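>>> sequence first, then the predicted structure, then my questions.
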Amino acid sequence: MNISVNGEKYELRKRATVDDLLVQLGLSSEKVMACAVDGMIVKKDEWTIFELSEGQKVELLNFVGGG
């Protein structure tokens, strides 16, 4: 299955959830603060059950402290 993550193309195994995507990308769900799929926010408590589909656009947001 092919999807776009933050503008870059990725290939995932079939039936991947948002949480599966994070694992494949080597990201911790504690560091990723928000996820949107095709412009709609996916609540963090749904990441383990929200299944991604072919061609979807995923945006992952990290918050960086600074000052």
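Done, it's in.
>>> C-alpha from now on. contacts and neighbour counts both.
OK.
>>> need the nearest residue in space to the residue nearest the centre of the chain, chain neighbours excluded.
Compute the mean C-alpha point of the chain, and by Cα atoms, centre = their mean the closest residue is Val18, 4.7 Å away. Closest residue to Val18 in three dimensions, ignoring its sequence neighbours and counting by Cα to Cα, 6 or more residues apart in numbering: Trp47, at 4.9 Å.
>>> put this next to the previous one:
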Amino acid sequence: MKITVAGKVKEYEDGLNITQLIEKENVETPEYVTVSVNDEFVERADFEKALKDDDEVEFLYFMGGGR
């Protein structure tokens, strides 16, 4: 199946879930990443649900700081 990850179309095996995608993409500090699929935020409890062909996935980090 084809999934768009951070704007790049990539080929993955059917049945891949978000947790597996995080591992395959070597996401830095996965415990702090927020994931959106098709512009909707995904709860960590739902990371085990399978992705679908043509899904668009983004890995987001929210940083604190500033004044």
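Nice, I can see it. Owing to the predicted nature of the structure, the values given are computational and were not obtained by experimental measurement.
>>> hang on, the residue nearest to the centre of the first structure packs against Glu51?
Yes: proximity of Val18 of the first structure to Glu51 meets the contact threshold set by Cα atoms under 8 Å, at 6.6 Å.
>>> next up, identify which helix or strand Ser4 of the first structure is on.
Secondary-structure element containing Ser4 of the first structure, defined by DSSP states H and E: strand 2-5.
>>> all helices of the second structure, in order?
18-24 (DSSP state H).
>>> now do the strands in it.
In chain order, the second structure shows strands spanning 2-5, 8-11, 34-37, 40-42, 56-60, with DSSP state E as the criterion.
>>> tell me which of the ones you listed sits nearest to Glu25 of the second structure.
Of all these, the one in closest proximity to Glu25 of the second structure, counting by Cα to Cα, is strand 2-5 (8.9 Å).
>>> what is the neighbour count of Gly55 of the first structure?
The burial metric for Gly55 of the first structure, expressed as a neighbour count using other Cα atoms under 10 Å, is 14.
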